[in-house]
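A.B. asks: Quick one, what's the 3D model for this:
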Amino acid sequence: MSPRRVLAGSALALVLPASLLLGLPSHSATESAEGGAASASLRTTATQWVHLQALPQIVQQGARVASPDAAKAAITATIRPVEAGRKVRLEVERDSHWESVATVRQNAKGRAQFAAPATSSGRPLTYRVRAAAFEGLEAITSDTVSTARWLSPTWTDEFTGSALSPTWHHRGQHFDVKSLRRCSRGDPKAVEVGDGAVRLSVMKDRSQTTRCKVRVRDEFAGRYAHRLNGHIGTEGAFSFKYGIAAARMKFHRTRGQHGSFWMQAVGGMYPGGTGHEIDVIEYFGDNHRKGGLTTFIHRYEGSRVVKTGARITDIRSFLRNKRDGWSKNYHVFSVEWTPQTLIFRIDGKETTRISGGISSVPQFPILSLLSSDYEIPKMKGRQLPQHMYVDWIRVWETGS
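C.D. replies: Reported below is the predicted structural model:
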């Protein structure tokens, strides 16, 4: 490595956010390019830098089920200084020359986000970006990244056939006051596999002959029909530590329940433990006054559970067009989990980032459509059943 490169790297530490520095490869950007298979690269000059990252195939909006192998890879360029509106062009290497793929503008957070093919004729692709000259800044071309790292997922379920694979089991099959589900419980009747997807439902519990007394914030809120929830997880059969997990989902319509893709720690969450509940995505129904999409983690700090995360704002910016919707089409919801950071995305676009105090134990995936006590009064029983669909789920474990 040249002395100039070392000096640039030292100076860069003064301006790069710690979360980004921690996520970069330990080798230099030059070595990444020479290796030809790095999924992240860093190019620096005296006045600007470009961090480029190739992510797995986590972009696939659409109305119908589709193969995860047909999804597009997410390519993200983070550029400093931030110059919102600066044009950034994605290029792909073909036959030793570079072809333009797409051009977008840098957003207010300094990112340029692309969706691009992961392969050509079954082979990985190499990408770079070029940021145009802009208001006194010279044009800059990134070092390259490759999609090769992500072409062999650790685990996939495409929900083919007519039954769940043995990896899944049904969860929460008893009424549980502590979990705020005194009036609902998980049941295999609320889970159905067919037409290339798993359907998770909330439906009336016909085994109950009386109506449930719903309490919200310790106050009586009315009597409602008991409900069955679709609630499945891979505890004891599949878990992973660090990497990227993604699920392609189409949510329910009506408020009164929430659909989720989440993870829990192997061995549970307890005081002194480092495992979390990681809510990759939760959706609370169409026409929610605050948008209805949230991302949170729950973890112990000392003897108490703390909640970190956010309600996703400007949710329409993650939809393809005005006709798109969370209950109308499938979208891919994912989390990138490293020892330092959790990064949440919708179709490859970042929504939320949480750093520090991150889970360091294996976690297992969960899919659910749950009607918690506080939600039940928001929907009449005649509006049941409600359905959520999951086309596929994938995990790319990195181990670090």
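A.B. asks: Could you use CA atoms for every contact and neighbour count after this?
C.D. replies: Will do.
A.B. asks: I figured Ser162 was touching Gly194, is that so?
C.D. replies: Yes. Using CA atoms under 8 Å, Ser162 is in contact with Gly194, at 5.1 Å.
A.B. asks: Nearest to the spatial middle of this protein, which residue is it?
C.D. replies: Ser334 (1.6 Å; CA atoms, centre = their mean).
A.B. asks: any idea how far Ser179 is from that one?
C.D. replies: Taking CA to CA, to the nearest Å as the measure, Ser334 falls 25 Å from Ser179.
A.B. asks: same deal with Glu375?
C.D. replies: 13 Å.
A.B. asks: Of the two, which one has the most company?
C.D. replies: Using other CA atoms under 10 Å, the more surrounded residue of Glu375 and Ser179 is Glu375, with 18 against 10.
A.B. asks: Without its sequence neighbours, what residue ends up closest to that one?
C.D. replies: Counting by CA to CA, 6 or more residues apart in numbering, the nearest residue to Glu375 once its immediate chain neighbours are dropped is Gly256, at 4.4 Å.
A.B. asks: Ile79 sits in which helix or strand?
C.D. replies: According to DSSP states H and E, Ile79 maps onto strand 72-80.
A.B. asks: Distance from the chain centre to whatever helix or strand comes next after that strand, please.
C.D. replies: Heading C-terminal from strand 72-80, the first helix or strand you meet, by DSSP H and E, is strand 87-94. Taking CA atoms, centre = their mean, to the nearest Å, the mean C-alpha location of strand 87-94 is offset from the chain mean by 25 Å.
A.B. asks: Alongside the first, I'd like the structure of this one:
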Amino acid sequence: MLSSRKKFAQKVCLTASLLLATSGVVAVLQSAAPASPVPAAAAPATVARQALRPISIVPGVVGPGAKPHNANTTKWAVTTKYGAAKAGKTVKLQRQSGASWVVVAKSKIDKRGYALFAVASPSRTSPVTYRIYGPGGATASASTSLWGSDEDWTEQFSGTALNSAYWSHRQTDYEPLSRRTCAKASPRAVKVSQGTAKLSVIIDKSRSGYCKPPKVSNPAKIYGKFRWRLQANIGTDDKHSFLYGVAAARIKFQPLQGQHASFWLQPDDPDTSRTTGHEIDAIEWFGKGVPNGGLTSFAYAPSRLGKKYGIGNKGWVPNPDQFLMNQTDEWYKRYHVFSVEWSPLAYIFRIDGKETGRIPASKITGNGALGTASTPEYPILSILCSDYELAKLPDPEEKHLPQTMSVDWVKTWQNPAFITPDPPVTAAP
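C.D. replies: Here you go, the predicted model:
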């Protein structure tokens, strides 16, 4: 949990990364020698007379690939948005060097109008300042020092067992009221090895017979007859939470429908879930072959029986294939970093640094209150079997189970702008 000695500022100016974070085409920094420096004062006069285009730096959210890797080396995103009319235009990433700007990478604005560069994870003691030079001149600048505090938290799943100092198993009973009649969470469905956590749905061999979940629309009828299952549901409640910042997880999903895998947040204090806490679904995956592409991002405000808010078309990530590495990539073949940036202004959802959608605070009116969640929340990883989706797993069940999501790492970055330092301790007279 957050230290009880830390208190969060209620009113504080937002950093540029929270106010106007956007994303687009990934351009990894080149290892070649940088181009000639550009004088810091070289921006056109027309730019100087108007507000500079905003830029965002988002920590550790760019990391597609086939194998696990260290969370602390995952690339950061430097990004801005131009608009679709500028698609195809060249943009340059510039790093400040004294009074000059050095070009360190080039890319093109993508079809959606975004420019995004993936940069190496910086040192806390040696921050880097970047800007993007493109149509209309240079953007505003931003420093990697916007991120990094003692409240940042990383889980890399080292060892051969789930770290009980970080994680607890959630909802280990059957939950018919939640429409999960046939499966319950179990430690047997979670394995840790080779730097990854493997969360699975498996047959519960300790139970004989079949589960017959009733349909919601007509309880006299059933969805079918299914083997009893064990599922995975782990969270850091009472162990780690944060308020405002970025939560990210590098995940390779299960291939099939019949269960859905998720990375999400819930309020640390159950009482706040009825008021200021939200359920924040950074990503949900429903399996290949789903008509809308299989990926969703939502917020429920407040989290307990709250109104459902989603990105895109009712929460579905629009055209999700555009966020894959190439035509041979699939969400169940390679790892991808799924993240949510949470501030008082919005929830911003990303895949490998590319923005998939956002939910502005101005749109959230749950329980008569405006805005995003304003209480500490904790990360959750799960792969769950809802009654309505059980029949979507092909027969025979024994042949197609287990279905497994592999999690390389989970990390949260607390935004330092929302931490008030402890007051100095004064010795007693």
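A.B. asks: rewinding a little: which one in structure 2 is aligned with the residue nearest to the centre of structure 1?
C.D. replies: Mapped onto structure 2 by TM-score structural alignment, Ser334 of structure 1 lines up with Ser339.
A.B. asks: That match: which element?
C.D. replies: Applying DSSP H and E, one finds Ser339 of structure 2 within strand 336-342.
A.B. asks: coming back round to it: where's the residue nearest to Glu375 of structure 1 relative to Pro377 of structure 1, distance?
C.D. replies: Taking CA to CA, one finds Gly256 of structure 1 at 7 Å from Pro377 of structure 1.
A.B. asks: Of the two, give the one with the bigger neighbour count.
C.D. replies: Gly256 (23 against 18).
A.B. asks: on that earlier part again, could you tell me how far the residue nearest to the centre of structure 1 is located from Asp347 of structure 1?
C.D. replies: Ser334 of structure 1 is 8 Å from Asp347 of structure 1, by CA to CA.
A.B. asks: cool, and Phe114 of structure 1?
C.D. replies: Phe114 of structure 1 is 10 Å from Asp347 of structure 1, by CA to CA.
A.B. asks: Report how many residues lie close to the residue mapped onto Gln257 of structure 2 from structure 1.
C.D. replies: Taking TM-score structural alignment for the superposition, Gln257 of structure 2 sits opposite Arg255 in structure 1. Counted with other CA under 10 Å, residues neighbouring Arg255 of structure 1 total 21.
A.B. asks: Surely Arg255 of structure 1 is in a helix?
C.D. replies: No. Assessed with DSSP: H, G, I helix; E, B strand; the rest coil, Arg255 of structure 1 is coil; it does not lie in a helix.
A.B. asks: Report the spatially closest residue to it, excluding sequence-adjacent ones.
C.D. replies: Closest to Arg255 of structure 1 by CA to CA, 6+ apart is Gly285, at 4.4 Å.
A.B. asks: Now do the SS call for the counterpart of that neighbour in structure 2.
C.D. replies: Aligned counterpart of Gly285 of structure 1 in structure 2: Gly287 (TM-score structural alignment). The three-state assignment at Gly287 of structure 2 reads coil, by three-state DSSP.
A.B. asks: which residues touch the residue nearest to Arg255 of structure 1?
C.D. replies: Neighbouring residues of Gly285 of structure 1 by CA atoms under 8 Å, 6 or more residues apart in numbering: Phe251, His252, Arg253, Thr254, Arg255, Gly256, Gln257, His258, Gly292.
A.B. asks: Compare these and tell me which is most surrounded.
C.D. replies: Among the contacts of Gly285 of structure 1, Phe251 has the most neighbours (other CA under 10 Å), with 28 neighbours.
A.B. asks: Relative to Thr352 of structure 1, how far out is that residue?
C.D. replies: Phe251 of structure 1 sits 20 Å away from Thr352 of structure 1, going by CA to CA.
A.B. asks: can you count the residues close to Ala108 of structure 1?
C.D. replies: For Ala108 of structure 1, the neighbour count with other CA under 10 Å is 11.
A.B. asks: Read off where the longest helix along structure 1 ends up in structure 2.
C.D. replies: Looking across structure 1 with DSSP state H, the single longest helix is helix 3-12. Alignment of helix 3-12 of structure 1 against structure 2: no match, by TM-score structural alignment.
A.B. asks: Show me the contact partners of that helix.
C.D. replies: Under the contact criterion CA under 8 Å, 6+ apart, helix 3-12 of structure 1 has outside partners Thr44, Thr45, Ala46.
A.B. asks: likewise stretch 176-190 of structure 1?
C.D. replies: With contacts defined as CA under 8 Å, 6+ apart, stretch 176-190 of structure 1 is touched by 170-175, 199-203, 212-214, 225-231, 370-374.
A.B. asks: and these, which are buried?
C.D. replies: 170-172, 175, 199-203, 212, 214, 225-231, 370-374 (16 or more other CA atoms under 10 Å).
A.B. asks: Buried residues of stretch 94-110 of structure 2, list them for me.
C.D. replies: 94-96, 100-110.
A.B. asks: just stretch 383-394 of structure 1 next, same as before
C.D. replies: For stretch 383-394 of structure 1, burial by neighbour count (16+ other CA under 10 Å) applies to Leu384, Gln386, His387, Met388, Tyr389, Val390, Asp391, Trp392, Ile393, Arg394.
A.B. asks: swap in stretch 351-365 of structure 2?
C.D. replies: For stretch 351-365 of structure 2, the neighbour count (16+ other CA under 10 Å) marks 351-361, 364-365 as buried.
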